[in-house]
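Student: Next come a sequence and a model predicted from it.
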Amino acid sequence: MARMASLGLFLFVFWLLLSGHYTVWLIGAGLIVSALLAVGAHFLGLADEEGHPVNRLGAGLAYWPWLAVEIIKSSVDVARIILNPKLPIAPEMFETKVGPRTPVGVATYANSITLTPGTITVEVDRERDTFLVHALTRAGADGVRGGEMDRRVTRFEGRAA
């Protein structure tokens, strides 16, 4: 029940942010539609731990700012490489071990690698707990291999790193 209420609240806040209009009619319609969607998602089994991981919100508030800084740093690095006439790239494909175990943790880690400019998660192998990653530079590859993101995502999913 708490997950359904949380999903309804999230949908309503999202509705308000996207709407930009705050008349009584639109707020009421948003409230009703959000509640109906939350109830429907609950009965369809979509408001589960994987579909709406509300219990990870606190951990996300610690992880997402760190990820945003990493994305900005990588963006600057990739821009420098592109603007350099010598184009100092050293593309590399490599496998890396995956620390996270839950579907939310694995998806967060794979997407975090891909969101960071210069690296892309190409393949997820759940049987061997590895990712196949493409990196534009040696430094990008070393950053993934260093394991800091892996440790932070492992903490995000609620396990000790």
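Tutor: Perfect, thanks for sending it. Just so it is clear, the structure is predicted and the values come from calculations on it, not from any experiment.
Student: C-alpha only now, for contacts and for neighbours.
Tutor: Fine.
Student: For residue 13, see how far away residue 5 is.
Tutor: As for residue 5, its distance to residue 13 is 12 Å (criterion: Cα to Cα, to the nearest Å).
Student: now residue 118
Tutor: Note on residue 118: its distance to residue 13, by Cα to Cα, is 33 Å.
Student: Would you mind telling me which of these two has more residues around it?
Tutor: Per other Cα atoms under 10 Å, whichever of residue 118 and residue 13 has more neighbours is residue 118, with 22 against 15.
Student: Was I right to think the more buried one contacts residue 133?
Tutor: No - taking contacts as Cα atoms under 8 Å, residue 118 lies outside contact range of residue 133: 10.4 Å.
Student: ok, structure two:
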Amino acid sequence: MTYAAGLVAILAGVWLLLSGYFDKPLLLGLGAVSVALVVFISLRMRIVDDEGLPVQLPAGLVRYLPWLVIEIVKANVDVALRIIRPDLPIRPRVIRVRAGQRTDVGRVIYANSITLTPGTVTIDTEGDHITIHALTEEAAAGVLSGEMDRRVTRVEGHG
């Protein structure tokens, strides 16, 4: 039921933004009826699932994104220092980690978060394992620590 309410809220918001009718009661009423009808029929036909429109993600992303931005900035500084100072070691390696996420959306967020962090690139995803190229041992250790994995799992609502 919560999922249906989330769908109704999202569709109603999109309808309001696209229609621009904020002051016509008849059109607002017809819009509300059409949104409710579309959600009812879609759920009844089972053409919408939790992964197709993950309404639970925004709350988790609000907590996750600031942490990710901080990690990206720290990794940027590290990679920039390694470029500027050639005496700092670069020891590339390929590692394989297990993704603890239960959904495809969660695994995509995890793999893309790894790739967004300078010094690491997601090479392949296969099942619940992700193959990663790390520029340094520290970058590999950061991924192997599992902190990002745990945080993305919490974004999914399972952690």
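Tutor: Thanks, I have the structure now. Since the structure is predicted, the reported quantities are computational estimates derived from the model, not experimental observations.
Student: TM value for the aligned chains?
Tutor: The TM-score (TM-score structural alignment, normalised by the length of the second structure) is 0.73; 142 aligned residues with a Cα RMSD of 3.2 Å.
Student: neighbours of residue 6 of the first structure, just the number please.
Tutor: Using other Cα under 10 Å, residue 6 of the first structure has 16 other residues around it.
Student: who's in contact with it?
Tutor: Neighbouring residues of residue 6 of the first structure by Cα atoms under 8 Å, 6 or more residues apart in numbering: residue 54.
Student: And it, which helix or strand is it part of?
Tutor: Taking DSSP states H and E as the criterion, residue 6 of the first structure maps to helix 2-19.
Student: So residue 45 of the first structure, which state does it fall into?
Tutor: The three-state label given to residue 45 of the first structure by DSSP: H, G, I helix; E, B strand; the rest coil is coil.
Student: cool, and residue 36 of the first structure?
Tutor: Here residue 36 of the first structure is helix, with the state taken from three-state DSSP.
Student: which residue packs closest to the residue most central in space within the second structure, ignoring adjacent ones?
Tutor: For the second structure, residue 109 is the residue whose C-alpha lies nearest the centre (Cα atoms, centre = their mean; 3.6 Å). Closest residue to residue 109 of the second structure apart from its sequence neighbours, by Cα to Cα, 6 or more residues apart in numbering: residue 152 at 7.1 Å.
Student: Tell me, how many residues neighbour the one you found?
Tutor: Residues lying near residue 152 of the second structure (other Cα under 10 Å) number 26.
Student: residues touching it, list them.
Tutor: 64, 101, 106, 109, 110 are the contacts of residue 152 of the second structure under Cα under 8 Å, 6+ apart.
Student: Mind reading off the mean deviation between the longest helix anywhere in the first structure and the second structure?
Tutor: Longest among the helix segments of the first structure by residue count, using DSSP state H, is helix 57-83. Compared with the second structure after fitting, helix 57-83 of the first structure deviates on average by 0.9 Å (mean Cα distance after the TM-score superposition for the first structure).
Student: mean shift of the helix or strand following that helix relative to the second structure?
Tutor: Per DSSP H and E, the first helix or strand lying C-terminal to helix 57-83 of the first structure is strand 92-97. Compared with the second structure after the fit, strand 92-97 of the first structure shows a mean deviation of 0.8 Å (mean Cα distance after the TM-score superposition for the first structure).
Student: quick revisit: and the residue nearest to residue 109 of the second structure, what pairs with it in the first structure?
Tutor: Alignment note (TM-score structural alignment): residue 152 of the second structure maps to residue 153 of the first structure.
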